[in-house]
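# No sequence on hand, only this structure:
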C-alpha cells in the first residue's frame, strides 16, 4: 500500500513509521509506569491511558509526514536548514527525557 498526500502524490512512509514508532516506544515505556506510580491506577487503566496518549502522536505524525508532505519541495531546502531542524529535534528529545526523570527526583 502506497501512502499518498492530499494531492495524490506518493509519499515515502518511512519517516512516518519512524516517528510513530518512537512515539509508541516513549509513551508505552514511560506512560504506564508514571500513571501507576503517580495516580495509583491499575495496569489495564494505565495501558489504556497510554494508548489514548499515543493516538494524538500518531495522528499528528500522519498529518505532518503524509497528508501535508510535499515531495517536490524536498530538494529545495538547503542541507544546513535540514541539519538545524534535526539538531532542534534532538534537543527537544533530550529535554523530553529530562522531563521524564523529574518525577523520580526526591525533592
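On my side now, so go ahead. Being a predicted model, the structure only gives us computed values, none of them experimental.
# make it CA atoms for all contacts and neighbour counts henceforth
Will do.
# So the one residue sitting closest to the centre of the chain versus residue 37, what's the distance?
The centre of the chain sits closest to residue 23, judged by CA atoms, centre = their mean, with a distance of 3.8 Å. Remark: distance between residue 23 and residue 37 (CA to CA, to the nearest Å) = 21 Å.
# now residue 94
Taken as CA to CA, the span from residue 94 to residue 37 is 23 Å.
# Three-state assignment for residue 23, please.
helix (DSSP: H, G, I helix; E, B strand; the rest coil).
# ok, second structure coming up, stack it against the first:
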C-alpha cells in the first residue's frame, strides 16, 4: 500500500517528491536572496521588494508543481533515456546562467 500523503500526478499515480521539494527550496533561496536587492536597486521600498520576492516564489512553486508533480510520470515508470535527460540538464543550466546574469544587471 502506498503512503496516503505522497505526492500524486494528475492521473493519481504516486511521484517522487524530491525534485519538487529541491526546486521549491531553490526557488525560495533565489527569490529571497536576489529579490530584495534587485527591488531596492529598482527603487522599490523594502516591503514592496519583499512582496515581489514572495510573489516570485509563489509563481516558481506553482510552475514547479505543475511540471514536477502534475505532469510527472509515475515513480515506477523507470528512468528516462540519457539523451533527453542530458538535454533537460543542458537547458536548465542555460536558464540558470541567464537568470543569474539577469539578476546581477541591476547591481552594476
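Done, it's in. Here the structure is a predicted model, which is why all the values come from computation and not from measurement.
# Next, the TM-score between them, please.
Superposed pair, TM-score by TM-score structural alignment, normalised by the length of structure 1: 0.86. Supporting alignment: 103 aligned residues with a CA RMSD of 1.5 Å.
# Just to check, the residue nearest to the centre of structure 1 is in contact with residue 54?
Yes: counting by CA atoms under 8 Å, residue 23 of structure 1 touches residue 54, with 6.8 Å between them.
# Measure the mean distance from stretch 16-23 of structure 1 to structure 2 post-superposition.
Stretch 16-23 of structure 1 differs from its equivalent in structure 2 by a mean of 0.8 Å after superposition (mean CA distance after the TM-score superposition for structure 1).
# so how far is residue 34 of structure 2 from residue 105 of structure 2?
11 Å.
# Between those two, tell me which one has more neighbours.
residue 34 (15 against 10; other CA atoms under 10 Å).
# Can you tell me, leaving aside adjacent residues, what's nearest to the more buried one?
Among residues not flanking residue 34 of structure 2 along the chain, residue 103 sits closest, at 6.8 Å (CA to CA, 6 or more residues apart in numbering).
# Now do the SS call for that neighbour.
Using three-state DSSP, the secondary structure recorded for residue 103 of structure 2 is helix.
# In structure 1, point me to whatever sits opposite it in the alignment.
Aligning on TM-score structural alignment places residue 103 of structure 2 opposite residue 100 in structure 1.
# again with residue 40 of structure 2
Match for residue 40 of structure 2 (TM-score structural alignment): residue 36.
# and what of residue 66 of structure 2?
In structure 1, residue 66 of structure 2 lands on residue 63 (TM-score structural alignment).
# Please tell me how far its match sits from residue 37 of structure 1.
33 Å.
# Going along the chain, name the helices of structure 1.
Applying DSSP state H to structure 1 gives helices spanning 14-39, 43-62, 79-101.
# OK, contacts around the alignment partner in structure 1 of residue 28 of structure 2?
Under the alignment (TM-score structural alignment), residue 28 of structure 2 maps onto residue 24 of structure 1. Contacts for residue 24 of structure 1 were tallied using CA atoms under 8 Å, 6 or more residues apart in numbering; they are residue 54.
# Residue 42 of structure 2 now?
By CA under 8 Å, 6+ apart, residue 42 of structure 2 lies in contact with residue 106.
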